[in-house]
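**Student:** no FASTA, just this:
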């Protein structure tokens, strides 16, 4: 298994986040903020994982961003006659590299930064955006702390809270329900446990945890402990080459017969990793091929098809980021403060459905999905379940920082 989808499982398992209210007038109104270059190109810096452990995520984001920009500008790559100039930087998933790259781009008079495949990167770039008063649109990074980070920070994807809340919908009203988290005995695992405790425990669920060594070879003792707890829902947060062994043991020990097992559906190459348990797991999902059927989804699908590519987990993040860039420039020109006003409260149709950027903390309010897998030949493919209403999984308003 490649490192990219080992970490992919981790990101999703944690998980594993509008009428414009800005001042109308477009680019021509923002000459002062643009340093007298109100007729020149608008520079957008994409700082993302072109290489490194999350490169697969980064590639999905970047490709869909290009499709989204083409769609949102009607194929011109321009907004009100001004070219959107994309400047790429590879952070390799390293926060220090990301900060260096973002600093360099800001020095080149770049007013918009986007990307951030990794959560650690996003948390470092956000304060940089605030200090330099540039618009920052984080990408696949799911950490909750991006929401409400500061006035200049937004996100084009979902956040961890929305993942966990989606899992909770699979058992209805969670009040009084017993939920067990099976997680690795590591910082990653403990973060998952805390996320479930704060999100579902905060709604009245009784949350307990079973922690196993990340390199465990025999999962029988842990499966036995889970069975003895008789949970209504088992939330699995696991990453690594032993994932197939872990799920096989859960199946053999009858865990699937006693409780609902939920985890996050990751990118396509991981769909065969669950072994014989593949068709028994209930998956929560941020996005997948077939998740929606609106005109924006079709535009994304068509644009990727022209590139010889297919929709996957983080395609929506890239496409939506491009939509946000165009909206920001259309209403704010090259003035980041006006761009912020243009995005706050904006409602629009994204590839996954109706989206809203909550004005109070810039949370991306969006639908989520449940999904199952079915076997087709040698592969497992997603079967859409329920579309979860955005309001039902909306995170609480983050306190301003």
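**Tutor:** Looks like it arrived, so ask away. Since we're looking at a predicted model, the values are computed, not measured. Numbering: from 1, shown residues only.
**Student:** use CA for all of it now, contacts and neighbours both
**Tutor:** Will do.
**Student:** not counting its neighbours along the chain, what's nearest residue 310?
**Tutor:** Once flanking residues are discounted, residue 310 sits nearest to residue 304: 5.8 Å by C-alpha to C-alpha, 6 or more residues apart in numbering.
**Student:** within the helices and strands, which one has that neighbour?
**Tutor:** Counting by DSSP states H and E, the element that carries residue 304 is helix 295-306.
**Student:** for that helix, which positions count as buried?
**Tutor:** By neighbour count on 16 or more other C-alpha atoms under 10 Å, the buried set for helix 295-306 is 296, 297, 299, 300, 301, 302, 303, 304.
**Student:** who are the contact partners of residue 328?
**Tutor:** 338, 339, 340, 342, 343 (C-alpha atoms under 8 Å, 6 or more residues apart in numbering).
**Student:** that one and residue 66, how far apart?
**Tutor:** 17 Å (C-alpha to C-alpha, to the nearest Å).
**Student:** do the same with residue 96
**Tutor:** Taken as C-alpha to C-alpha, the span from residue 96 to residue 66 is 26 Å.
**Student:** which one's more surrounded, these two?
**Tutor:** residue 66 (19 against 15; other C-alpha atoms under 10 Å).
**Student:** contacting residues for the more buried one?
**Tutor:** Neighbouring residues of residue 66 by C-alpha under 8 Å, 6+ apart: 318, 319, 322.
**Student:** thinking the last one is in contact with residue 62, fair?
**Tutor:** If I follow you right, that is residue 322. No: the pair residue 322 / residue 62 is not scored as a contact, 9.9 Å apart, by C-alpha atoms under 8 Å.
**Student:** can you count the residues close to residue 307?
**Tutor:** Other residues lying near residue 307 total 10 when counted by other C-alpha under 10 Å.
**Student:** and here is the other one:
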């Protein structure tokens, strides 16, 4: 039996309100389109209810993520993973229990205002589920919006810990920053006590979450924690590298996202940061592998996902789907696949009416096999417990691929509920 959650009393009080909101949204929903998906800008709104024959019906899922801007590559990985996951979880039908899952895709360009406007539009058109976003800054804006409108929100690769435990309506399909940092702690073992770590990150919700997590995990082990936060738009990162060196760290924890990663790693190498301290970072997308390859002996890699490293039924299905499409799996492919599995479970429980409370109840405590292994939605705060990895490149060749050095069980790298709520 799940332990009582923070929001349980609020939820009891809001059941009647949720029913009323659902009725209003159903009344204003756009007409049903054929099963499948549409690009941003199309109507694409499902009825959120049953059709005229009293059978089937559809539930609209609004996928809001970045397909342009600095995080576009991450958004594409998520969308491809979702497509493969939906195919797998519905046996290629796009339906569950006769209910069509209508997917509407929208580009938030990693801009919170754009994402909020799109979410409001899709909710007005009848969407009962919002999913996606690779931007932490977007995720922290969509979460309260989901609560206000009493719709389900399943965040994508956005890693900020602030999403976990934010409200009863918000879930996540990927890992969070705390899990990254705990993985780093496990990799380093007892090497951290009494030493100094500098967090190098962008001055964004994602970067700030990493500083907080390092303070909460490594700082609690007796490490002195400092940070260097670079402007997200910066292209010349020499000043940031100089600030890191000036701190005289024993360890540098790098948390970076977006298309300036290659420039950042080149600068750190040129400025001697990679030789001056133990550098720990997360394995990034495939496009960054050549950069990691050159620094492979100087960087310790934690990994949210290593392409091709698992052999679960879901990993096999994913690879088969991607092979047929001519795609390659990447860092955030599992997040999209997980999201589709969670959407199907939610729609199965919520029915064609998109009963939000029923969807929430179905996902809380939900354990399922995913691309990475077994996932569990922690009931009390909706953290997604999942395995994490240490990675290394298999050779010194420029085209070398990363492999798994060790796998950390989901329970070992689970975020502490109190830390997630306070982040």
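**Tutor:** Cool, the structure landed. Remember, it's a predicted structure, so these values are computed and weren't measured experimentally.
**Student:** circling back to that earlier point, let me know the closest of the contacts of residue 66 of the first structure to residue 177 of the first structure.
**Tutor:** The nearest member of the contacts of residue 66 of the first structure to residue 177 of the first structure, counting by C-alpha to C-alpha, is residue 318 at 36.6 Å.
**Student:** so the closest one sits against residue 137, correct?
**Tutor:** No: Residue 318 of the first structure sits out of contact with residue 137 when judged by C-alpha under 8 Å, with a separation of 10.2 Å.
**Student:** corresponding residues in the first structure for stretch 163-176 of the second structure?
**Tutor:** The aligned range for stretch 163-176 of the second structure in the first structure is 146-159, by TM-score structural alignment.
**Student:** buried residues, the matching stretch. List them.
**Tutor:** 146-159.
**Student:** any chance of TSV for those, columns secondary structure and distance to residue 216 of the first structure?
**Tutor:** Output for these, formatted as TSV (DSSP: H, G, I helix; E, B strand; the rest coil; distance: C-alpha to C-alpha, whole Å):
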residue	secondary structure	distance to residue 216 of the first structure
146	helix	33
147	coil	35
148	coil	38
149	coil	37
150	coil	41
151	coil	44
152	coil	43
153	strand	39
154	strand	38
155	strand	36
156	coil	36
157	coil	32
158	coil	31
159	coil	29
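**Student:** number of nearby residues for the alignment partner in the second structure of residue 76 of the first structure?
**Tutor:** Aligned by TM-score structural alignment, residue 76 of the first structure pairs with residue 93 of the second structure. Residue 93 of the second structure: 15 surrounding residues under other C-alpha under 10 Å.
**Student:** in what helix or strand does the residue lying closest to residue 93 of the second structure once chain neighbours are set aside lie?
**Tutor:** In this structure, residue 93 of the second structure finds its nearest non-sequential neighbour in residue 87, 6.9 Å apart by C-alpha to C-alpha, 6+ apart. Residue 87 of the second structure belongs to helix 72-89 when elements are defined using DSSP H and E.
**Student:** post-alignment, that helix versus the first structure, mean distance?
**Tutor:** Taken over the aligned residues, the distance from helix 72-89 of the second structure to the first structure averages 0.6 Å (mean C-alpha distance after the TM-score superposition for the first structure).
**Student:** that helix to helix 313-325, inter-axis angle?
**Tutor:** 110 degrees (axes from the mean of the first three to the mean of the last three C-alpha atoms, to 10 degrees).
**Student:** next, count neighbours for residue 322 of the first structure.
**Tutor:** Considering only other C-alpha under 10 Å, residue 322 of the first structure is surrounded by 26 other residues.
**Student:** got it, and residue 106 of the first structure?
**Tutor:** So residue 106 of the first structure, with other C-alpha under 10 Å, has 21 neighbours.
**Student:** please apply the same query to residue 141 of the second structure.
**Tutor:** Neighbour tally, residue 141 of the second structure, other C-alpha under 10 Å: 15.
**Student:** name the nearest residue to it, sequence neighbours excluded.
**Tutor:** residue 112 (6.5 Å).
**Student:** residue 196 of the second structure too?
**Tutor:** residue 224 (4.5 Å).
**Student:** now do the strands in the stretch 1-150 of the second structure.
**Tutor:** Applying DSSP state E, counting those that start in this stretch to the stretch 1-150 of the second structure gives strands spanning 36-38, 58-65, 95-96, 99-107, 129-132.
**Student:** quick check: which of the ones you listed is buried the most?
**Tutor:** strand 58-65 (a mean of 30; mean count of other C-alpha atoms under 10 Å).
**Student:** can you name every helix or strand that it contacts?
**Tutor:** strand 99-107, helix 112-124, strand 129-132 (3 or more C-alpha pairs under 8 Å, 6 or more residues apart in numbering; DSSP states H and E).
**Student:** how about TSV for these, with distance to residue 249 of the second structure added?
**Tutor:** What follows is those, written out as TSV (distance: least, C-alpha to C-alpha, whole Å):
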stretch	distance to residue 249 of the second structure
strand 99-107	39
helix 112-124	34
strand 129-132	36
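**Student:** so which of these is nearest residue 238 of the second structure?
**Tutor:** helix 112-124 (28.7 Å).
**Student:** next one: the closest one to chain centre, how far?
**Tutor:** Chain-centre distance of helix 112-124 of the second structure: 19 Å, with C-alpha atoms, centre = their mean, to the nearest Å.
**Student:** which strands or helices does it pack on?
**Tutor:** Short answer (3+ C-alpha pairs under 8 Å, 6+ apart): helix 112-124 of the second structure packs on helix 8-28, strand 58-65, helix 136-149.
**Student:** ok so, going back, which residue in the second structure aligns with the residue nearest to residue 310 of the first structure?
**Tutor:** In the second structure, residue 304 of the first structure lands on residue 322 (TM-score structural alignment).
**Student:** run through the residues that contact its match.
**Tutor:** Here residue 322 of the second structure is in contact with 84, 328, 329 (C-alpha under 8 Å, 6+ apart).
**Student:** going through these, which ones are buried?
**Tutor:** For those, a burial check counting by 16+ other C-alpha under 10 Å picks out 84, 329.
**Student:** mind putting the contacts of residue 322 of the second structure into CSV with distance to residue 270 of the second structure?
**Tutor:** As requested, the contacts of residue 322 of the second structure are arranged in CSV below (distance: C-alpha to C-alpha, whole Å):
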residue, distance to residue 270 of the second structure
84, 40
328, 31
329, 31
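**Student:** having no further points to raise, I will conclude here.
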